[in-house]
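**Student:** Give the three-dimensional model of this entry:
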Amino acid sequence: MKFELGLSSFAELSPIDGVGDTFTAQERINQIVEEIKLADKVGLDIYGLGEHHRDDYAVSDPVSVLSAAAAQTSHIRLSSAVTVLSSDDPVRVYQRFATLDALSNGRAEIMAGRGSFIESFPLFGYDLKDYDLLYKEKLDLLMNINENEIVNWEGTTRAAIHNLGVYPRAVQEKLPIWLATGGNPESSMRAGQLGLPITYAIIGGAPSRFRRNVAMYKAVAESNGFDTSTLPIASHSWGYVADTDEQARQEYYPSSSYVINQLGKERGWPEYSLEKFDQEIVHGAMFVGSPETVANKIIKLHEDIGINRFMLHVPLGSMPHDKVMKSIKLLGEKVKPIVDAYMKNKEEV
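**Tutor:** Predicted structure coming up:
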């Protein structure tokens, strides 16, 4: 499989560089479209956009934003990152992404997750005690719709469907459905059992620790009769590319530390510090630095755990948009050629 390199974003609306004004949702949504257009222009392969339902994030419906970008791009694949499937309706999920697939001429993907943010559950009338059951049943229905034009399905979390068609159908024979996980072993097992590609959110600690998750995923997939050589494995991590390591470090820390500390207050994480930031850059899951530094770290991750898609999450928090655009440009024009050359040489050996 070709190694793919791209971007992910949650469209945060935090103070710029942790201290400045805040973009409006309108500003940030339009910036996202510009980022996708640039990513397409510089040859990146994938853009994933997150779904959130709170005032510090701009995007609650990734498909609408991705559709705006679809008409202005030519090759980049367009994905959610993630679709909170547990609190959505699989029929509407499929219909929205099939529409995106039409607008993009077959470039839509779904990244389905249970959701590490839970605001959508009470908003749409779901009980968190059904967290796991909702995901299991709705994933089953989504896969059924993806496989069959005429759907028959019964479950306990929504009304049954008896011999009804779901339209429009996707341009692709099937929409790519990826499972997204932060490392829960159960998620690796579920993806393996279903033969679905998987995306790991690697946002802290040594990335090599996910080697066990990948091994579990492959073992379960093989035991269920799937050819693991055809199953893509992706990861996404926080990061930023600048001309030099020190410039990247200085420009990325203010916004990222602000967001991590805000989330830490909600989730009981220890206070984030410059020392912790530097540790993550050197030994952990922060992909921050010059094009050469970031490229080499991506290559190492590929060798350590076997990914064949990497998505850089930039920005984390809110940064001046010209810096974000410069980082995307460097990722496509400087990082990607290094990674591509390494993968080509590896194939030829």
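
**Student:** hey, let's count contacts and neighbours off CA atoms from now on
**Tutor:** OK.

**Student:** Please name the residues that touch residue 171.
**Tutor:** Counting by C-alpha atoms under 8 Å, 6 or more residues apart in numbering, residue 171 touches 98, 101-102, 105-106.

**Student:** Could you report the distance from the closest residue to residue 149 other than its chain neighbours to residue 143?
**Tutor:** Once flanking residues are discounted, residue 149 sits nearest to residue 165: 5.4 Å by C-alpha to C-alpha, 6 or more residues apart in numbering. Between residue 165 and residue 143 the computed distance is 14 Å (C-alpha to C-alpha, to the nearest Å).

**Student:** here's the other one to compare against:
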Amino acid sequence: MELGVGMFGDLHVEGDGKLQPAHQRLQELVEQIKLMDELGLDFFGLGEHHRPEYAVSVPEMVLAAAASVTKNIRLGSAVSVLSSSDPVRLYQNFATLDGLSGGRAELMVGRGSFTESFPLFGYNLADYDTLFEEKLELLLQINKEARINWKGKHRAALVNQEIFPRAVKDALDIWIAVGGTPESVVRAARLGLPVIFAIIGGNPAQFQPLFDYYRRGWQHFEHPAEKLQAGVHMHCFFGTDSQQTADAYYPQYAAQMNRIGRQRGWAPYQRQQFEQGRGPQGALLIGEANEAIEKILYLQETLGLTRFAAHMDVGGPAHLDLMKSIEIYGTKIAPKVREALGK
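**Tutor:** Sure, this is the predicted structure:
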């Protein structure tokens, strides 16, 4: 199982409510990714957002900067909002990143849980489903073929068009972020794409039927069994003492959940939810190393994971606190998980 980190570039919020400058957060991200690489973590994924509380609107730019200071870690988006992107340009950007990093780039695409990018780039939310399906089809074709003939509804046709540069090893690794619907799971299985589920609430074991459904679909469409990949993306934060870590992190975490929740009609986030999430059956890995090791191994056994992504910057923790969390993940958690799995 691959062990890595995901981030959205959340801006730290000061006590007076003032947001950290975005350029400062971008510089911190590069330093944090450099540490992940030095600690031997397998991958890093960075999300795309177009909102004031996030620093990153173009993940590939930050990842290109990180490519210059890292050697081994895989660098990808988590996610790129394909529905409001041009597949040609998206492929070119990540193929360029692939070249800069020596073949370490990967691309994770999704519909996006926020919708700001649709009006920003001139797309109609009424086309939410068809935009994604059409653009995914084109992106996968570009990834396979340098010369494209293609026609769709939402962009100009491509007639005998060559697309450069190409990925270092002929094709990019393209992941798809799926929601909790059987339709999304079947699409990924049919297309032979690795999947990742964002599990941020409830009991992760409730996702087991979807993982099983994906595996059955993968087999039904006769893809090679050894190429099946399935992962989770979960909120995490690590410290040396479980309760102290939770107590210090809760105000930042709850504030971010409430900022988002107010726009989506969620009830105010409660400490009880937080503590239940941190429990053995919950979806939060917030505390000390041994708790995290136990939960990751449980998830791997229950869901059959090949990838675990620790989403660490929810609410914008301070840079030094994030560096400490990454250090604990890389030096105490990842080695024990790998040892237990015989890696």
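
**Student:** TM-score for these two?
**Tutor:** In this superposition the chains share a TM-score of 0.97, using TM-score structural alignment, normalised by the length of the second structure; 342 aligned residues with a C-alpha RMSD of 1.2 Å.

**Student:** so what corresponds to the residue nearest to residue 149 of the first structure in the second structure?
**Tutor:** The alignment partner of residue 165 of the first structure in the second structure, by TM-score structural alignment, is residue 162.

**Student:** Likewise for residue 80 of the first structure?
**Tutor:** Mapped onto the second structure by TM-score structural alignment, residue 80 of the first structure lines up with residue 77.

**Student:** And for that match, the neighbour number?
**Tutor:** 26 (other C-alpha atoms under 10 Å).

**Student:** helix, strand or coil for the residue nearest to residue 175 of the first structure when sequence neighbours are not counted?
**Tutor:** Sequence neighbours aside, residue 109 is the residue nearest to residue 175 of the first structure in space, at 6.0 Å (criterion: C-alpha to C-alpha, 6+ apart). Using DSSP: H, G, I helix; E, B strand; the rest coil, the structure places residue 109 of the first structure in strand.

**Student:** so who does residue 109 of the first structure touch?
**Tutor:** Applying C-alpha under 8 Å, 6+ apart, the residues near residue 109 of the first structure are 77-80, 97, 175-178.

**Student:** From residue 109 of the first structure, how far off is residue 245 of the first structure?
**Tutor:** Counting by C-alpha to C-alpha, the gap between residue 245 of the first structure and residue 109 of the first structure amounts to 33 Å.

**Student:** correction: residue 290 of the first structure
**Tutor:** Taking C-alpha to C-alpha as the measure, residue 290 of the first structure falls 30 Å from residue 109 of the first structure.

**Student:** Where do the helices of the stretch 51-200 of the second structure begin and end?
**Tutor:** 59-67, 87-101, 117-120, 128-144, 182-191 (DSSP state H, counting those that start in this stretch).

**Student:** Please identify which of those helices is closest to residue 51 of the second structure.
**Tutor:** helix 117-120 (9.2 Å; C-alpha to C-alpha).

**Student:** The match of residue 165 of the first structure: neighbour count?
**Tutor:** By other C-alpha under 10 Å, 13 other residues sit near residue 162 of the second structure.

**Student:** Is it in contact with residue 146, as I believe?
**Tutor:** Yes - using C-alpha atoms under 8 Å, residue 162 of the second structure is in contact with residue 146, at 5.4 Å.

**Student:** who's in contact with the equivalent of residue 306 of the first structure over in the second structure?
**Tutor:** Correspondence of residue 306 of the first structure to the second structure, assessed by TM-score structural alignment: residue 304. By C-alpha under 8 Å, 6+ apart, residue 304 of the second structure lies in contact with 211, 230.

**Student:** Now with 10 Å, please.
**Tutor:** Counting by C-alpha atoms under 10 Å, 6 or more residues apart in numbering, residue 304 of the second structure touches 1, 208, 211-212, 215, 229-231, 297-298.

**Student:** ranking these by neighbours, who comes first?
**Tutor:** residue 231 (25 neighbours).

**Student:** part of a strand, is it?
**Tutor:** Yes - membership of residue 231 of the second structure in a strand is supported by three-state DSSP.

**Student:** Please say which position in the first structure it maps to.
**Tutor:** So residue 231 of the second structure corresponds to residue 234, using TM-score structural alignment.

**Student:** ok, now residue 175 of the second structure?
**Tutor:** Checking TM-score structural alignment: residue 175 of the second structure goes with residue 178.

**Student:** go on, residue 283 of the second structure?
**Tutor:** In the first structure, residue 283 of the second structure lands on residue 285 (TM-score structural alignment).

**Student:** That match: which element?
**Tutor:** Secondary structure from DSSP states H and E places residue 285 of the first structure outside every helix and strand.

**Student:** ok, how many other residues are close to it?
**Tutor:** So residue 285 of the first structure, with other C-alpha under 10 Å, has 24 neighbours.

**Student:** Contact partners for it?
**Tutor:** For residue 285 of the first structure, the contact set (C-alpha under 10 Å, 6+ apart) comprises 201-208, 236-239, 277, 279, 297, 301.
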